[in-house]
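Asker: Below are the sequence and a predicted model for it; my questions follow.
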Amino acid sequence: MTSFNYITSFFLFLTIFSLSDAGFIGINYGRIANDLPSPTSVVQLLKTQGINKVKLYDTEPTVLKALSGSNISVVVALPNELLSNASQSQSFANDWVKNNILAYYPSTQIETIAVGNEVFVDPNNTTMFLVPAMKNIHSALVNSSLDSNIKISSPIALSCLASSYPSSSGSFKPELIQPVITPMLDFLRSSGSYLMVNAYPYFAYEGNADVISLDYALFRENSGQVDSGNGLKYVSLMDAQLDAVYAAMSALKYDDLKMVVSETGWPSKGDESETGAGQDNAAAYNGNLVRRVLTGGGTPLRPKQDLEVYLFALFNENQKTGPTSEKNYGLFYPSEQKVYNIPLTVAGLAGWNGGKTQSTPTPSPSPSPVNNSGGDGGGTVSTSGVGHTWCVANGKLGVKKLQTGLDYACGEGGADCSQIQPGATCYDPNTIEAHATFAFNSYYQKKNRAMGTCDFGGAAFVVTQAPKFGKCQLSPGN
């Protein structure tokens, strides 16, 4: 412990004199909850915690007004449901920028517009609209002479990678490259912007805890893993994830593009089946990540590119769907009390000891594929159904509730929803209930039918008979 504190003090000493060269820590301010403090109170909380960068998921007027004059830099978002309109109509894009950006800027320091969020896994199939929407919003900024002040980007999920382990083999899914990846990267380059990436070591660890060291996932001391492709040594799963994206960009000749981690975090609470969720691990991950970022330096592949990270999230959000973990990523309770104590600024690093030490041995770090897609539980294998269970949608809850659950399952939940896309095997019947059933079951089987994984805010329930699904038979898993 003595040597660890000495090293920590040494890095803090360096940081004091090179803070301008280090990365930054921002935070995501999500509001899917009915018990959050007022936006004015939230801005005061951000100030008291020394947080000067915040990322939003919309352009809520009360929030943008509260941030006015705060000197907090803001990332706003054009939601996925507006991509179609923004891509097909320049006048719509112009009006959106006028009403949601010009009405608040510059007193509210908007620095980036996130056009969509994890669009490639959006079950509403909005991928084709992404780049045209980005270009139209950018044109609207050009018309207002704001294109040099406000950047355009779009957060991608790691599930867009076809290969991610080892990191040196990182590559984008072939079906995405020509239609959207290359045009998007071209746009980011030409507009002087950067790529946003949502990276969650928690998901990779939770699904592969038998082969991934917890210390490796939490930025704790470990023996590391050498990448057989590039010879670089990795001592954190986050570094491996980010370098897989860098390798994928490099394979397409976009080595010059910068990357910002638009979301990352670790849940402080989860269902019994959610391995790794808990306060100690959440504190260790986020606290060690803050230290990692604020002491400067990049990844093994891009050592000179300091990390720029938005933590997820500011508050626990009680109305999010999915497993218990989804409601418990916050650093703060809605009461504004801390869920756990971690440093958020350089000054706070002095007393940080790296989080609670693991009391039992963990496996040697062996990072598995780091994309968050996985599982074949929604497949088309026919079985007799003996001894099996399925997860089906509760159609009585209405379209909105089912759509929310469907979005989660196919997005953050990592369900394999490729077969319910237009033209795929299980697209018909083309109803929200049928597609939600497919997605819910895929998620449920991926989680090995664990208790609590077929709920989706009451939008799903377990059955013991194989549901009828047109010509598609849902797999009961292994």
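Answerer: Looks like it came in fine.
Asker: okay, CA-based contacts and neighbour counts for the rest of this
Answerer: Will do.
Asker: Just the strands from the stretch 101-250 of the chain, written as ranges.
Answerer: Along the stretch 101-250 of the chain, the segments classed as strands by DSSP state E, counting those that start in this stretch run 110-115, 151-153, 155-157, 161-163, 171-172, 195-198, 225-226, 233-234.
Asker: what does stretch 242-256 contact?
Answerer: 158, 161, 164-172, 182, 185, 199, 299-302 (Cα atoms under 8 Å, 6 or more residues apart in numbering).
Asker: With residue 434 as the reference, name the closest of the strands of the stretch 101-250 of the chain.
Answerer: strand 155-157 (25.0 Å; Cα to Cα).
Asker: Now do that closest one: distance to the chain's middle.
Answerer: In this view, strand 155-157 has its centroid 7 Å away from the chain centroid, taken as Cα atoms, centre = their mean, to the nearest Å.
Asker: Now tell me what touches it from outside.
Answerer: Strand 155-157 has contacts (Cα under 8 Å, 6+ apart) with 114, 116-121, 195-199, 262, 371-372.
Asker: in the chain, which spans are helices?
Answerer: Taking DSSP state H to define them, one finds helices in the chain at 2-18, 39-48, 61-66, 83-88, 90-97, 130-143, 174-176, 182-190, 201-207, 214-217, 237-251, 279-294, 399-410, 432-446.
Asker: alright, now check it against this:
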Amino acid sequence: MAMLARSAHGELLVGLSRAQVRPVPDGLASKLVTAGRFGGLAVRSTADCPFAGAGSDLRIRLVVPNDYIEQFSELPSPALDDWVAREVSGPLSRGYPIDSIQLGVTPLAAEYAARFGDSLPAASKNLAERVNPLGVGVTVSVGLDDLSASYPPSAGRFGIDAAPVLERTLPSAAGLSLDAYPFLLALGATDPATVAFLALEPTAQGFWDDGGGLWYADALSSVHDAAVYALEGLGFGDLPVSLTTGWPTDGAAGATARRTATFLEGAARWTAGGEGSPKRPGANMSLVFRELLDEDTAELTEDAPWSRRWGIYDSAASSKLNVSAVGTYALVPGVDYETVDRTFCVVRSEAPDDALLSGLSFACNATDCTSIQKDASCYSPPSLRRHATIAYNGFFQDRGQDASACDFGGTKVARPEQPREACGIPTPASARATTVASATGHPITASRVAKTRPVEGHAGVPTPQQSERDEGCDTRTT
């Protein structure tokens, strides 16, 4: 079922970060956004979306980095004046359809230790005074953790630290931006029905909120209305609430491409359905899906091993999902592809464990090792040699298959052998390609396989075998 991401009833935007090891070209990024039928973009700078200027149907939400908040709170503030001229008034004069500015990303979170408690109210007021006359509103960003309670929605209240700051900040705000990730709530859930509800499964069972006397059929309405009740508690019950959310495709047991696709489709239904929420029936719902593209430069931590896999597309602009509701496909309409040969790097059977551990640590400091984190798609079976193969090969691909990147102190080598397939190492896409995967005990091998990759200005669109990872290992041709 196809539906427009933006309609008369609401708006589905997508975050666009250009923080990839090899940045996706502007023209290709534009085609990905168009293929997704998103109504707008959330970006840190209009420089990230030069294709969204005059003549574009996209709406732009600018997201101010937290580090600017303290500077914006000062008067006079050359930093604020320069930023408004560079990111707002200048682009508006060139036709960029900027309609809102989000001040920070959950600046009241506990990790900032009240750093922005004093500066946020003044920063919001100063920014609003400069951009409101230009027709642009300022929204204040909070996270679900800034609420002392969010379930049931009628119990929604801001915490004792956030509430007094928001009371002083919200008078100058045009809305509240709520970062809410049902995925994080699902991490500790053991009941399949709870996970289905959080993942926006269309057949999931909802719940009755006795306090509000309302039925909640989906997780997005639940967290949205928790924020509405919390705003009412501060005297700002009419303030619009927009959500920023997403579901990663790897890095945890519940992070899969299939579940991300389901969640994205649910988000599209939520914004386009025209039903509003139980607390605000008929309201226009606005949502930002966290990332269009994976950020393979994002910090990978033990607490958040999924941090590089929030994207609908991977960092090379290949689709991880096939979601008809928002128009994303393995091959994006209007994007030209070329077929190239790729070489893959795998482990020597005689390599000692201590050398593999050293090489694995080095590779994972420089490339994306999400898939071999505990509970991720390629963690099991937990073999050192298998994990090293996946990490080494990622390092090798990130560096353009340069022969010097497939060595690691002699623990890897390029040799035309035919090892067994391993999770996370692509399989052949055509009869002329040789097997490229490695499993435990096989030497490092560099074999060649056909791959389709998006390019600009290349004639012809080949049709490779389309595959999609569901639960478990990723065996897509990459």
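Answerer: In hand now; what should we look at? Note that this is a predicted model, so its numbers are computed, not measured.
Asker: Quick check: TM-score for this pair?
Answerer: The TM-score (TM-score structural alignment, normalised by the length of structure 1) is 0.62; 322 aligned residues with a Cα RMSD of 2.7 Å.
Asker: Go through the strands of the stretch 101-250 of structure 1 and name the closest to residue 463 of structure 1.
Answerer: Of all the strands of the stretch 101-250 of structure 1, strand 155-157 comes closest under Cα to Cα, at 31.4 Å.
Asker: In structure 2, what stretch matches the closest one?
Answerer: Strand 155-157 of structure 1 corresponds to residues 141-143 in structure 2, going by TM-score structural alignment.
Asker: Buried residues in that stretch, which are they?
Answerer: 141-143 (16 or more other Cα atoms under 10 Å).
Asker: and what of stretch 87-97 of structure 1?
Answerer: For stretch 87-97 of structure 1, using 16+ other Cα under 10 Å, the buried residues are 87, 90, 92-94, 96-97.
Asker: follow-up on the earlier one: deepest in the core, which of the helices of structure 1 is it.
Answerer: Of those, the one with the most neighbours on average (mean count of other Cα atoms under 10 Å) is helix 432-446, at a mean of 28.
Asker: Now do that one: distance to the chain's middle.
Answerer: 21 Å.
Asker: equivalent range in structure 2 for that helix?
Answerer: Under TM-score structural alignment, helix 432-446 of structure 1 has no counterpart anywhere in structure 2.
Asker: elements contacting that helix?
Answerer: Counting contacts by 3 or more Cα pairs under 8 Å, 6 or more residues apart in numbering; DSSP states H and E, helix 432-446 of structure 1 is packed against strand 390-393, helix 399-410.
Asker: how big's the offset between the match of strand 155-157 of structure 1 and structure 1?
Answerer: Once the two are superposed, stretch 141-143 of structure 2 sits an average of 1.2 Å from its aligned residues in structure 1 (mean Cα distance after the TM-score superposition for structure 1).
Asker: coming back round to it: got CSV for the helices and strands packed on helix 432-446 of structure 1, with distance to residue 55 of structure 1 too?
Answerer: Converted to CSV, these look like this (distance: least, Cα to Cα, whole Å):
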stretch, distance to residue 55 of structure 1
strand 390-393, 32
helix 399-410, 20
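Asker: Quick check: which of those is nearest to residue 22 of structure 1?
Answerer: helix 399-410 (34.1 Å).
Asker: hey, where'd the strands end up in the stretch 251-400 of structure 2?
Answerer: For the stretch 251-400 of structure 2, the strands defined by DSSP E, counting those that start in this stretch cover 285-289, 291-293, 311-313, 336-343.
Asker: Output these as TSV; include the columns mean neighbour count and distance to residue 10 of structure 2.
Answerer: Putting the strands of the stretch 251-400 of structure 2 into TSV (neighbours: other Cα atoms under 10 Å; distance: least, Cα to Cα, whole Å) gives the following:
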stretch	mean neighbour count	distance to residue 10 of structure 2
strand 285-289	25	5
strand 291-293	26	19
strand 311-313	27	21
strand 336-343	17	32
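Asker: can you put those in TSV and add distance to residue 325 of structure 2?
Answerer: Below are the strands of the stretch 251-400 of structure 2 laid out as TSV (distance: least, Cα to Cα, whole Å):
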stretch	distance to residue 325 of structure 2
strand 285-289	14
strand 291-293	15
strand 311-313	13
strand 336-343	23
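Asker: Minimum distance to residue 354 of structure 2: which of the ones you listed has it?
Answerer: From the strands of the stretch 251-400 of structure 2, taking Cα to Cα, the stretch that ends up closest is strand 336-343, at 25.7 Å.
Asker: Show the end-to-end separation of stretch 46-55 of structure 1, please.
Answerer: Start and end residues of stretch 46-55 of structure 1 are separated by 12 Å (Cα to Cα, to the nearest Å).
Asker: Output the residue interval of structure 2 matched by that stretch.
Answerer: Against structure 2, stretch 46-55 of structure 1 falls on residues 33-42 (TM-score structural alignment).
Asker: how distant is that stretch from the center of its chain?
Answerer: Relative to its parent chain, stretch 33-42 of structure 2 has a centroid offset of 14 Å by Cα atoms, centre = their mean.
Asker: before we move on, what about stretch 69-88 of structure 2?
Answerer: For stretch 69-88 of structure 2, the distance to the chain centre is 28 Å (Cα atoms, centre = their mean).
Asker: What of stretch 173-182 of structure 2?
Answerer: Distance, centroid of stretch 173-182 of structure 2 to centroid of chain: 16 Å (Cα atoms, centre = their mean).
Asker: ok, the corresponding residue of structure 1 for residue 72 of structure 2 - contacts?
Answerer: Under the alignment (TM-score structural alignment), residue 72 of structure 2 pairs with residue 86 in structure 1. Shown in contact with residue 86 of structure 1 (Cα under 8 Å, 6+ apart): 92-93, 132-133, 136-137.
Asker: Now do the contacts for the residue lying closest to residue 137 of structure 2 once chain neighbours are set aside.
Answerer: Leaving aside its chain neighbours, residue 137 of structure 2 sits nearest to residue 100 (4.8 Å; criterion: Cα to Cα, 6 or more residues apart in numbering). With contact taken as Cα under 8 Å, 6+ apart, residue 100 of structure 2 is in contact with 60-62, 136-139.
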